[in-house]
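Visitor: here is a sequence with its predicted model. Questions after.
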Amino acid sequence: MTQGIYLKLFVPEQLRLHGNLLYEWVLKQAEAIGIPGGSAVRALASFGRDGRLHEQHFFELAGELPIILEFFASDETLNQLLALLAAENQSLFYIKFNAEAGQIKPK
């Protein structure tokens, strides 16, 4: 088992940075600084500080739902990723907490 930090970022799905979707840019930066893996998952529904419910509809063209990025790494490495986002003037909500990672293997 490995001790580390779990980071969850909430990124607007249509937000772009340097010509790329922001969530794609974040995943590339995470890989470049040595984070061993990350995932991007699109929310089905959400609400936030504005109190409005956002839901996916079949004919919805403009994406208002967040992409949720998840990482597990050392606190130092994840702070480096957050600093990269801050340097790009990005305002994003995140959750960060201590976690334990392991793997179950067949005998």
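Guide: Sure thing, it's come through.
Visitor: C-alpha only now, for contacts and for neighbours.
Guide: Noted.
Visitor: ranges for the helices of the protein?
Guide: In the chain, the helices defined using DSSP state H lie at 22-32, 75-87.
Visitor: so which of those helices is the most packed in?
Guide: helix 22-32 (a mean of 17; mean count of other C-alpha atoms under 10 Å).
Visitor: could you check how many residues crowd around the nearest residue to L9 once chain neighbours are set aside?
Guide: Leaving aside its sequence neighbours, L9 sits nearest to Y94 (C-alpha to C-alpha, 6 or more residues apart in numbering; 4.4 Å). The tally of other residues near Y94 (other C-alpha atoms under 10 Å) stands at 14.
Visitor: repeat that for A40.
Guide: Neighbours around A40, by other C-alpha under 10 Å: 19.
Visitor: what about versus this one:
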Amino acid sequence: MNFIESELLRIFVGEQEKLHHRPLYELLVSEALERGMAGATVFRGLLSFGLRHKVHTSKIFELAGELPMVIEIVDITEKIEEFLPVVEALLRDSGAQSLVTREAVRQWTT
């Protein structure tokens, strides 16, 4: 097996965040696909809290719409760098509260 040094771009947004009447997490994945990124996955958080220290959980019906969506996108550093302005524009235009992280990863190939 071989590996490619890559990066993981992780974006946290609320599941109710929208732009142009579409969920923000869907737009982010669509943009990643359109730009030929190596891969993207969306996870729905079951329990979380953020800056305001308010707990969000899927166990309480009223708060179900406030759960975090975590979008993970993997590619080489250069492609992540090229994609960041797209992410920044979508987050800015949506007005969403968000968190964006990056970390080094290895993509295994055969």
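Guide: Ah, there it is. This is a predicted model, so every value here is computed, not measured.
Visitor: in TSV: the helices of the first structure, plus distance to S46 of the first structure.
Guide: Putting the helices of the first structure into TSV (distance: least, C-alpha to C-alpha, whole Å) gives the following:
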stretch	distance to S46 of the first structure
helix 22-32	17
helix 75-87	23
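Visitor: which one of these lies nearest to I67 of the first structure?
Guide: Among the helices of the first structure, helix 22-32 comes nearest to I67 of the first structure, with 7.0 Å by C-alpha to C-alpha.
Visitor: tilt between the closest one and helix 75-87?
Guide: Counting by axes from the mean of the first three to the mean of the last three C-alpha atoms, to 10 degrees, helix 22-32 of the first structure lies at 140 degrees to helix 75-87.
Visitor: in the second structure, what stretch matches helix 22-32 of the first structure?
Guide: On the second structure, the counterpart of helix 22-32 of the first structure by TM-score structural alignment is residues 24-34.
Visitor: mind listing residues that contact the matching stretch?
Guide: 13, 15, 17-19, 39-42, 69-71, 73, 83, 86-87, 90, 94 (C-alpha atoms under 8 Å, 6 or more residues apart in numbering).
Visitor: go again with 7 Å.
Guide: Stretch 24-34 of the second structure has contacts (C-alpha atoms under 7 Å, 6 or more residues apart in numbering) with E17, K18, A40, M69, I71, V87.
Visitor: how close does the closest residue to the second one other than its chain neighbours sit to K59 of the second structure?
Guide: In space, K18 of the second structure comes closest to L24 once its chain neighbours are excluded; the distance is 4.8 Å by C-alpha to C-alpha, 6+ apart. If you measure L24 of the second structure against K59 of the second structure using C-alpha to C-alpha, to the nearest Å, the figure is 23 Å.
Visitor: ditto for F12 of the second structure
Guide: From F12 of the second structure over to K59 of the second structure (counting by C-alpha to C-alpha), the distance is 20 Å.
Visitor: looking at the two, which one has more neighbours?
Guide: F12 (21 against 10).
Visitor: what lines up with the more buried one in the first structure?
Guide: Per TM-score structural alignment, F12 of the second structure is aligned with F10.
Visitor: can you pull the contacts of its match?
Guide: The neighbours of F10 of the first structure, taking C-alpha under 7 Å, 6+ apart as the test, are P66, I67, I68, L69, L92, F93, Y94.
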